[in-house]
Every structure is written in structure tokens, then in C-alpha cells.
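Peer 1: Compute the structure for the input listed below.
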Amino acid sequence: QEDVRDVKLLPSTTGNLESVLPHIALGTSSGSGGELTSQYNVRGGNYDENLVYVNDFEIYRPQLIRAGQQEGLTFPNLDLIQSLSFSSGGFDAKYGDKMASVLDVHYKRPEAFRASVGASLLGGSAHLEGSWQPGSDHRKKLRYLVGARYKTTRYLLGSLDVTGEYAPNFWDLQTYLTYDLNRDWQVGFLGNYNRSVYQFVPKTRSTALGLIDFALQLFTVFEGQEIDDFTTTLGGVHLTYLPDRPKNPFFLKWMASTFRSDENERFDIIGRYSLRQIESDLGSDDFGEVIAELGTGTQHQFVRNFLDAVVTNAEFKGGIDLQLPTQDPALVKSHFLQWSLKYQNERIDDFINEWERLDSAGYSLPYDTSAVRLFSVLKSENNLQSNRLSAYLQNTYTWRRDSVGELKLSFGLRAGYWDLNGEPFLTPRAQLLYKPLHGKRDISYKLAAGYYFQPPFYREMRNQEGVVNTDLRSQKSL
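Peer 2: From the prediction side, this is the model:
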């Protein structure tokens, strides 16, 4: 667990929580997109092997993003976070079906009014929080969180090899509302609207290569532009029953959410390139100048890709804390039993239209005397609808003695089934944690083991030819 106030002080070019995880989380490294990406890898895995939760709702991301400069704002908003925890493996059965890590974020439940505004050359943010009691009954209270963010990376992209007009604009609006119906019942809503637009008009690119005595330059002049936009929305509601009981407290929670991602890739770019030899003799008057043109060519890339994904789910979960009797008032022993049953429906509509033409020395490749042929063509349309079922049962035994230590032993089973590939799974997970309570050091010792399954999502099933493998099995890790 990390203090959110400390996390907010860490510098980041993206402004996203995930960008700072490699600096604070063991076994975590930055993704391949450089400082512009918020992706992270855990123990050598890829970004799609990581789970993210906000207030118990699983968070998804766009599927068509190719590069770090296209990435916008991720879901967790630092201005709204109350607490966060990160596990780089060996996590409990209550978390979902991924193999690498889990980031668990919980938003605030404010009692007093607060507001903040921040601005920089890379964007800005603002938030409001507070509570309101509609009547004389103090048990009925509305709590609200509202946050807005804006980000642009145009000043950073201007330093890339490709010169041109960069116009990336990313913004989102988020709200989390809770209302206490009475002492035992609470209803809540989590909403998010996220819009990312990446527009790029390339002009030129110059790449140096070769040897110290044989310097070369690949110079390209571009024509056309790229416009990508990604719009994601999430709406989730929950109803929680938490009775005020002095002994063996329990809770019941009903949850439902819908996530939608509308993604569009559009670019039509012609690049005319020239391979040139550069004078490398320091004593020459033409040092650094072009002395020969070794070859020319043209590359034309055309893309019209559109994807619409909708993920809808409903879940019932609960837990009960069974307190065990002890003779020593300084000793606490208990069993915390948790369970869940979840249904999820996924609908994917994917349309791909890509082609590339290469022209070298006046000849289109592949060479054909009877027609102008394209170097590569990819056209496909996929429409999928599927259903998933998952459930877990987990027990956590706690032994705690003041001024001595706290011992927690968790064991759980997680089961699931996906009707698209017809694959069921059952995975046991266990964890042992000991935390000394004497001394000044805040340290914990953890030992975890488990059998982890990761059923594929859509992007993992689609190959480079646009063909979807619906029989693809889950990744497995022990």
C-alpha cells in the first residue's frame, strides 16, 4: 500500500498513476513505449496481464492503441483516490483472472467540502468533493466526487525524429456518488467519460546511419495525415448492505456496470524517401553535405480501422467476519469469509481495412508487368458475442497479538467458464503474511502460491491477418 500524497509528488510526463508504478512497486518496469506510455510490465510479462480495479469495478482499456503518443488518460484519477494497493503477483482469489499483477484503487468518501485546481504546460486538472445531508436524519447523506483532467503532449512530441504538426488532446470527466439510504444500506454510482484524439500531419524525417567513414542519411518527405480517436465510457452502480453488528459483522454487495470503447484509426500517409551519402571527411569543404543519392522510393500507407466493444456485467458478492473467542483481551482471532458470483457479456464489432504500397526505383513491389500491385492488404470484419461466468470463495484467518505481531493466512478457490471457447477452469490460491508489531520498522513478510489462468480478451485472439481464433485457450501460470 502507498500513500497517495507521496505518489502525487512523483514526476510524470503522462500524469497517470500507472506511470509511477515502476518507481514504487517491486518487479515492475516501464513498457516499451518510453516516457510517453503508461503501460507497465511485471516480472517480464506484458501490460495485458495486469488487473486494475476502481471501487471493485474492473477497468478495461482501448484495444487499437499502437504507440505511446496515442495513449491518453488512464482511469484512476489521483485527485479522487483515498487508498491504493498493488500486488506484483501471488494475489488473492478475490481478484480476477490475470497472471501478473493487480492494482486496487478506492476513491474517497468525503465528509467536508474540498476543491483543487492544477495546471502545467502538459495539461491541467480540477476536482470537487463534499457531502450533503438532505434532511434532519443524519443517517441519510449524499457524498460526491467530481474530477476533470486535460492532457496534451504536443511539446514533447516536437522533439521526435519525425517533424510535423502534432495535435494530441486527451480529457476525461469522472464522478463517484454515494448515498446512505439509512444506517445499513448504501447505493453508489461510478461514471467516467474519456476522450482521446491524436492528430498528426508529418512533414519530414531524417535518420543517420552507416559507418564513420561511410555516412548515410535516409531522408523522407511526407504527405497526408493521421487522425485517431478513442472514446471510452463506464457506468457502474452498486447497492451495499452493511448492518451495524457488534459481533460477526457481514456485508452484501450487488454490482452492475457497462463499459464501452469506440475506437477509430484513420491515416493516409505517403512517404517519399531518399537514401543519401554524406561527406564524412573532416578536411573536406563539403563535410556534412549530401554528395550522392543512392536510391529513392515511395511508401503509401492507408488505414481505416474501427472497433466497438461493449462489456456488461453483474456481480453479487459478500463477506462475513467470524470472530473467535479468546481468553486474552490482547489477542484477536477471526475468519473472514468472502464469496462472489459474476456474469459478464461481451460484444465486439471490429472492421479492418489496411493496405500498403511500395515503390522502389520506379517499380511497384511486388513487381508485376500487367498491373500495379499492393505490397500488403488486410481486410476483415469480425463480430463476436460471448458470455463469461466466474466465482470465488476465500477464507482469511487472522491471528493478532498487540505488541507481538499479526499473522494472516488466506486460501481461496476461483472458478470460471467462457462459452466462446468452452473452457472451464478452477484455480486455488494461498497466501501467508506476517507483520511484526514491535519495533519502529513497518515491514511485512509474505509467502504466496497459486495456479493462475488468464482467458484471452479480443485483441489476443486476433492475429496479424485479422483472423480471430475462438478456440484459443487460457494462459496458465503456477
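
Peer 1: From now on I want contacts and neighbour counts done on CA atoms only, so please keep to that.
Peer 2: Will do.

Peer 1: residues near residue 396, how many?
Peer 2: 19 (other C-alpha atoms under 10 Å).

Peer 1: Roughly how far does it sit from residue 478?
Peer 2: Remark: distance between residue 396 and residue 478 (C-alpha to C-alpha, to the nearest Å) = 21 Å.

Peer 1: do the same with residue 276
Peer 2: 53 Å.

Peer 1: Looking only at neighbour counts, state which of those two leads.
Peer 2: Using other C-alpha under 10 Å as the criterion, residue 276 and residue 478 rank with residue 276 on top: 20 against 11.

Peer 1: Secondary structure element holding the more buried one?
Peer 2: Assessed by DSSP states H and E, residue 276 sits inside strand 250-278.

Peer 1: and that strand, what does it pack onto?
Peer 2: For strand 250-278, the packing partners by 3 or more C-alpha pairs under 8 Å, 6 or more residues apart in numbering; DSSP states H and E come out as strand 214-241, strand 290-324.

Peer 1: Select, out of those, the one closest to residue 189.
Peer 2: strand 214-241 (4.5 Å; C-alpha to C-alpha).

Peer 1: Quick one: closest of the helices and strands packed on strand 250-278 to residue 90.
Peer 2: Across the helices and strands packed on strand 250-278, the minimum distance to residue 90, taken as C-alpha to C-alpha, is reached by strand 290-324, at 21.1 Å.

Peer 1: Next, the angle from the closest one to strand 250-278.
Peer 2: If you take axes from the mean of the first three to the mean of the last three C-alpha atoms, to 10 degrees, strand 290-324 sits at 170 degrees to strand 250-278.

Peer 1: burial of the nearest residue to residue 256 once chain neighbours are set aside, as a residue count?
Peer 2: In space, and not counting its chain neighbours, residue 256 is closest to residue 314: 4.2 Å by C-alpha to C-alpha, 6 or more residues apart in numbering. When neighbours are counted by other C-alpha under 10 Å, residue 314 registers 17.

Peer 1: Following up with a second sequence; could you model it the same way so I can compare the two?
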Amino acid sequence: MNTLPRLSSLALLLIVLCPSLTAAQTTATLAGTVVAEGGISLPGALVTVIGATPELRRETTTDKQGSFLFSDLPPARYSVTALATGFTVTRAIEVTLVAGQTQRVVIDMRVTGVTETVTVSADRSRASTAPSMLSLAPADVSTVAGAAENVFKVLHTLPGITAVNDFDSRLSVRGGGPDQNLTVMDGVEIHNPYRLFGLTSAFNPETVEAFELTAGAFPARYGDRLSSILTIENRAGNPARRAMGSATLALTDANIIAEGRLPGTSQGSWLVSGRRTYYDVVAERFVNADLPAFSDLQAKAVWRVSGGGQLSVFGLKSRESTDAEFGDVGREFAVIRTKARNDLVAVSWQRVFGARVASRTVASWYLNRDDIDFDGRFETGARRTNAPVSNNSESLSNILFTRQLSVRDTAIRQDTTIRLGRSHLLDAGVEAHVLATQWGWRIDGERNPGVANGSSIQGGAGLPALLDSSRDSWRFGAWLSDVWMVTPWLRVEPGMRLDKTSVTGGASLSPRASLLADLTARTRLRVAGGAFTQSPGYEKLLQSDYFVNLTSADDARVGTEWARHAVVGVEHTVAPGVVARVEGYYKSFRDLVIGRLETPEEIEARTSAYDFPASLAGEVPREPQILSAPVNGGRGNAAGVEVYLARQSVSPADRALTGWISYTRSRAEKTMYGVTMPADYDRPHAFSLVANLRLNAAIDVATTVRVQSGFPYSPPVGVRVAAVQDLADADGDGNRSELIPQVSRRLLVWTFDQGGASNLNSARLPRFSRVDMRFTFRPGWKNRRWQFYLDVINLLNANNASGFDAQLSYDPAADRPQVTYERRNSLPLLPSLGIRYKF
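Peer 2: Have a look, this model is predicted:
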């Protein structure tokens, strides 16, 4: 078979915005560079520009610096692709050239591989992309209905990927937990990729070159996670001018970007961006409170040096704060103060050595700190008598909670690719991390009666009242893989990864392999699998729903978590721009770290504090609680089938319907404490539709539709008599620390009975459905640099339930109240207006 058409069919499209207009000339110039992963220049690559007609086609090859030049091109819209042995295009470029313009572009290529990858890249892709690689432009991330310019919200609409709730940005990938996902930006691990309590992301889509989520069976170059890898590559500044930029203004936030060519250089560039929310500025005019505020500043500078080298420096400074008081201090009130910071400095050196070796070294320093101070008293509905009219003071809960956590990560990463002949491409590397982590809190008052798992980070009963835990550790990883082109239509990629960490003191080997076969010119088969490990660490717990104390006496027994992945998929190009994919997967987990159950001695010590009369002895909670002491006591599995159909633009026509539709049928379960139950994010059915219709050059209409099964949850099994500390020595026995039955107006006060471990995830939330709409208008002023949009989240105002708040209500037919439920964590109908301008 001819390999050139097959490789060229992997081309992706990059939309380049903000062309400048001049009228002095009748032709245009296109210049650029072809680079491998990490920005390493590729000499000898074949570059092709294709216009709407056959006469608008040109070809050239890159020079020793990886650069190319097309001069005297007629003004038109072109697609630009590249071809190089052993590499595949991650993104082609769609660019509109105007007379007198010199446009500069960068074409990215990756080592030919066969891993499961979902991509949100800096450009559109053609239908002939690599298997399972789904491409969207960051401009699309900014325009997907309901996504609020948050890449994680876009990822929530892709097959196998689930949002943990309606508000949060965290991901569950193919049944795994959010702590099992790794985020890497420019080669640096980002331990907290969310901002404003998960409402938005740390990544500015206007400055991103590519987002790429590897949803399963990822290659050996990444490790220390069980489920997925999200990689982000920030783009360099545009060196076409000394200075240029854009600005976006919405009702709640602003985003400004400036970029250009470094002074004294021809190829070096700089880029600076800043974002800020102003909920606090608007709200302080109406309430005496500073609502959550977020701001960040990013900067990147790139220097290209002779001999094929490139030096880049990236910096990030992010701050969040809240200072708010609500309610009446005399009765119900809440005072919340938060401060968070995220700082990052990274230096990257990339170099090619001839035509066979490429190297990238990244050194970084990362810091995440997060402080919370909460004091409140409010009615929870978790305690009441069975009187027709309840005394509200029965259900008032006092909570005082302070928390401080920090993660500091000093790391270095070295990647090297070596081409051995025409059939083999080796990928080898090492990484090392030195971590300083701290987690501390103080919890006074009642715990959350609505959570059944005592290790829940939402105030579980098994969490210690006082915690001051610090853990310094190091982690090392090394990998080697070989992309072997067995025949022009068959490629395999065996690999091996070694991980070692001071937390467990042991090392682990993770073999992995994948295969890609071109069955026909339009159909591909893909098989991949392997072993994956994750070490315990506070940096993972930042995204977890549960907490385990890694400096407790039990920590010495905690080991590495393991998973095995198997993926089989078929992808078929239905028509130009239309791709269909069916993929099946299976994952198994073992040695998952969970909080252990109380021992019989610990149960006896806890229940001995209860001084209940014999008639109420059955009301003492004797089921073993889940503690924060860690053990490798969990296992599980997940399996599913994903169907995906996407249509992307393949021509420069203004009118086009683009988007995707997906359906996932899956099952995920876990076994712990001797009970097999649905996994926390098991979602048997999930349907998504994302569409954007360009009516003309000025108007776009977009919609997002999601219909999904509800998650499992743990309902109370009933009610029991509430206990209260006998501060007044009501029974006259002289013991003021014991717990006695709570009484109000001579009636017993009741609270929830959460049952034992057998009740975990025993019920399911109702179906989730949401429709979002977005309308975009680009007037003809200034070459359509202005953009106005209206984004409406939850257009139909569906009353979804990301969770249930259990409440106690009067039951006239019983001697105790009944449990009722209220839906929570659901976004209402929420419109938003915004303006974007590029200068």
C-alpha cells in the first residue's frame, strides 16, 4: 500500500484568527515552522497548501530549521498540512490570506502512536484523524453552548467522560474517580487544575495550543494515575507583529491577551494574558460581602537558537479569595473566608540532533495553597421531633471549620525520541518529583449527618477533629516504548514504565502495548492495554471525595494502587468530515486506598459514651464507621461501549453544521468492606449532542443537549434517636461528657440512621437532562473583530439533582418523623452576555 495518502489523511485543521488587512499588494505570503512534540523543529518535512481550486495548491519542504515559505500566494482560504516519516500531523491549519499579508503559522506533529486519545486541540481536524482522536478548536471551547469557556465542561460532553455534578469541573473517566486523573501542562504536573471551587478551569482557552485527554490505555511516557491523562500545551506568542492581542468582556469576568515578537529577534515571541472575575466588584454594591474572586496572570517567552534549539520560559500566578457574611448572627448565619494561590515557573529546553534524535527537558516549580475558614449556624433539617410544628432550634447545627493545605512540587522531566531506520521510533525518558505536602484542619461542632461514608471530605463522622499532617516525599519514573511500523498498514507500540516512590518504598513495573491496523483506506482497528499504577499522596487527595491520613499509624501498610486496561475500537470515515467510532473498554482495579472500618475495640470505645436507657438501647449506632486510616482494601471494575459520530468542517464555506453526538452504555462497580456496589460515578446510560450551525458570516447558533442516568447515592435507612452531650448533667450521675437522648418539649429528637457499609450506593439519583443554547453575532465592523454572544445554561430550567439533601418531616401515622428529600447542586436557568474583541 502507498503510505503517503494514509499518513496525509491524518491532517488536522488549525483556525488562525485576527488576520490583518492591507491593500498595497495583490498577493500574500505564508511562512511557518513544522515542529515535533515539545516544539522541536523538523527539517525535511513536506508542507502542502491547498486552496478551494486545483490551481491553488503548492508544495515545499522545510529547511534545517524546520521552516518553510510560500510567497506570491493569491488571497484565499487555504488548508496547510505537513508530512514527515515517523510522525503524524496533530493539527493542520486553515488560514485566510489577505493581499499584502505575511501570515506565520506553526504545524505540530507527534510521534506516530496508537493510544486512546480524546483531543481538544488548537484547531479543527479533518475526518481522517488518528484513531479515537477527537479535535476541537480552543475557539470552539469558547463557543460550545453551556461550557462557559471551560475546557472541562466541553470534555463532559465526550463519550466515557462524566461531570461529578452540575457545578463542578472535575472529571470521572470511564467509571474512575476524579483523583485518578492527571493533568500535565507544558510537561508540568498541575495538581489543582480548577478555580473558584471547580466552577472554572485554570486554563485560558485563548492561549492554549492543544488540550488532549487520553481516556484509557495511555502510553508509557505518563504514569502515576489509574484512569486518564489530560495534557495542555500553551501556545507561543505570534511573532508576525511586534504587538497584537484580544480582549473578552462578559457579565462576570474579563480576559485580556497581548502577544508579539521579542525585540531583537526574528523568531522569538512573547505572550502575556490576564483573567479576572468581578463577582466581588458587582456584589459589594448590594451586599456587605466579597463574593468569590479569581484572577490570574500568565506569561510565556520563546527563544529559537541556531542549531535547532529552543528555550521557553513559562510563568503563572493565580489568586482566589472570599470574604462573606450571610444571615443574622443572632440565629442562622454563615461566615466564610478563603484564600488560594497557585504559582508555577517552568523552563523548557528543546533540541534536535540531526534528523534522528529530538530531546526536551523541563524543569519546574509548582505551589498550590488553599485556606478555608468557616463559621456558621444554620438549620439542616437533619434533627426534629415528630411534632406537627417543629421547634427550629432542634435542627440548628453549629459548625466551625478551618482548613489549610499546600502542595509544593519541584520536578524535572526529560523526553527523548530516537528514530531507528524507517520502522522504529523509540520514546524514552525519566522524571523526578520532590514533593512537600501539608494537610491540616480543625472541625468543631456537628459532622455532616447526610454522608454515609465516614471518610467523606464533606464532613464525614470518621474524620479526626484535629489534623496536622505533613508528608515530604519523592517520586521517580522512567519509560521506554517503541513505535514499530511492521507494515505500511500495521503499527504496534510495546512499552514499559518503572515507577518508584518514597511513600510506599517499593517500585512497580507497568508493561503496556497497543496496535493499530488500517483495515481499509477508511477503516481502522485499534487494540490497546496494559498495567497502570498510582501511589498514595496528598497531591491526589486534592481532587478526591474522601480523605485518608497518610501520616497515621496505619499508613505504613499502604501500598500502590493498580489498574489494568483493555480497549478495542473501530473507526470509519463515513464521508468527508464525518467520522464514526465504536469502542469497547474494560478496566479492573485492585489495592485501592480507602479508609478502614472501626475495629470491635474502637466500636466499644465509641458507644461506651452513650448513656441511653434500656428502652432506647437499640438506638445507639453500633454499625462500624469508616475512618480516615488508610488501607488497600478496595477493588473494582468498569466496562462499557461508546458510540461516537462527529461532523467537522472540510471546506472554507461560511455555512456549516459541525459538532458530535455520542452514546455510552457502561457499568462500573467496586467492592469494599465485603460489599459489592455500584461505583460512585457509575452512569449506565449517557447521551450527548453538541452542535454549532453557522447561518452566515455573522451569526452562529449552538446547542448542547445531555441526557444521562443518575449517579448512585446512599440514602438513610431510617431514623434513630439523636444524642447530645450531657453538659447540664440532666440525669444527675455527675458525668457531663456522656451522650444522652436529645429531648425537646418532652419529645424525643430524631436524626438520620445511615446504616452500615452494606447501604453505600444502594439507591440511584433520577435522570439528568439539560439543554444549553448559545447565540453569537459578529458584525461586519473592523473585519469582524467584534463578537457579541448570549449563552443560556439550562434553557428549559430542568430541575436536575446532582444530589439529595435528606430532610426530616412530620409523620402523623408514626411515632417518629419520616425522611424526605430535596434536590441540590443543580444549575438553574442561567443566561450570560459577553463581548469579545481582537486587536
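
Peer 1: What does the TM-score come to for these two?
Peer 2: For this chain pair, the superposition-based TM-score is 0.75 by TM-score structural alignment, normalised by the length of the first structure; 401 aligned residues with a C-alpha RMSD of 3.4 Å.

Peer 1: circling back to that earlier point, export the helices and strands packed on strand 250-278 of the first structure to JSON lines and tack on distance to residue 113 of the first structure?
Peer 2: Below are those laid out as JSON lines (distance: least, C-alpha to C-alpha, whole Å):
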{"stretch": "strand 214-241", "distance to residue 113 of the first structure": "23"}
{"stretch": "strand 290-324", "distance to residue 113 of the first structure": "31"}
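
Peer 1: so which of the ones you listed gets nearest residue 131 of the first structure?
Peer 2: For residue 131 of the first structure, the closest of those is strand 214-241, at 18.5 Å, according to C-alpha to C-alpha.

Peer 1: Enumerate the positions of the closest one that are buried.
Peer 2: Going by neighbour count (16 or more other C-alpha atoms under 10 Å), the buried part of strand 214-241 of the first structure is 215-222, 224-241.

Peer 1: do stretch 383-398 of the first structure as well
Peer 2: Using 16+ other C-alpha under 10 Å as the test for burial, stretch 383-398 of the first structure gives 387, 388, 389, 390, 391, 392, 393, 394, 395, 396, 397, 398.

Peer 1: Is it possible to get JSON lines of the residues you listed that adds distance to residue 120 of the first structure?
Peer 2: Formatted as JSON lines, those follow (distance: C-alpha to C-alpha, whole Å):
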{"residue": "387", "distance to residue 120 of the first structure": "44"}
{"residue": "388", "distance to residue 120 of the first structure": "43"}
{"residue": "389", "distance to residue 120 of the first structure": "45"}
{"residue": "390", "distance to residue 120 of the first structure": "43"}
{"residue": "391", "distance to residue 120 of the first structure": "45"}
{"residue": "392", "distance to residue 120 of the first structure": "44"}
{"residue": "393", "distance to residue 120 of the first structure": "46"}
{"residue": "394", "distance to residue 120 of the first structure": "45"}
{"residue": "395", "distance to residue 120 of the first structure": "47"}
{"residue": "396", "distance to residue 120 of the first structure": "45"}
{"residue": "397", "distance to residue 120 of the first structure": "48"}
{"residue": "398", "distance to residue 120 of the first structure": "46"}
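
Peer 1: So which of the residues you listed belong to helices?
Peer 2: Judged by DSSP state H, helices contain none of those.

Peer 1: Which of these sits closest to residue 254 of the first structure?
Peer 2: For these, the residue nearest residue 254 of the first structure by C-alpha to C-alpha is residue 391; the value is 14.0 Å.

Peer 1: Map that closest one across to the second structure for me.
Peer 2: Matched across to the second structure, residue 391 of the first structure falls on residue 478, judged by TM-score structural alignment.

Peer 1: Find the nearest non-adjacent residue to residue 157 of the first structure, please.
Peer 2: Counting by C-alpha to C-alpha, 6+ apart, residue 157 of the first structure lies nearest to residue 166, which is 6.9 Å off, once chain neighbours are set aside.

Peer 1: Spit out the contact partners of the one you found.
Peer 2: Contact analysis of residue 166 of the first structure by C-alpha atoms under 8 Å, 6 or more residues apart in numbering lists 154, 157, 158, 198, 199, 200, 201.

Peer 1: Also residue 76 of the first structure?
Peer 2: By C-alpha under 8 Å, 6+ apart, residue 76 of the first structure lies in contact with 16, 17, 54, 105.

Peer 1: Give me the three-state assignment for it.
Peer 2: Under the three-state scheme (DSSP: H, G, I helix; E, B strand; the rest coil), residue 76 of the first structure adopts coil.

Peer 1: Just give the nearest non-adjacent residue to the counterpart of residue 418 of the first structure in the second structure, would you?
Peer 2: Matched to the second structure by TM-score structural alignment, residue 418 of the first structure sits across from residue 501. Excluding the flanking residues, the one nearest residue 501 of the second structure by C-alpha to C-alpha, 6+ apart is residue 475, at 4.3 Å.

Peer 1: quick one on the thing from earlier: the match of residue 418 of the first structure: neighbour count?
Peer 2: Neighbour tally, residue 501 of the second structure, other C-alpha under 10 Å: 21.

Peer 1: where along the stretch 51-200 of the first structure do the strands fall?
Peer 2: 57-58, 81-87, 101-107, 114-120, 123-132, 141-151, 162-180, 185-211 (DSSP state E, counting those that start in this stretch).
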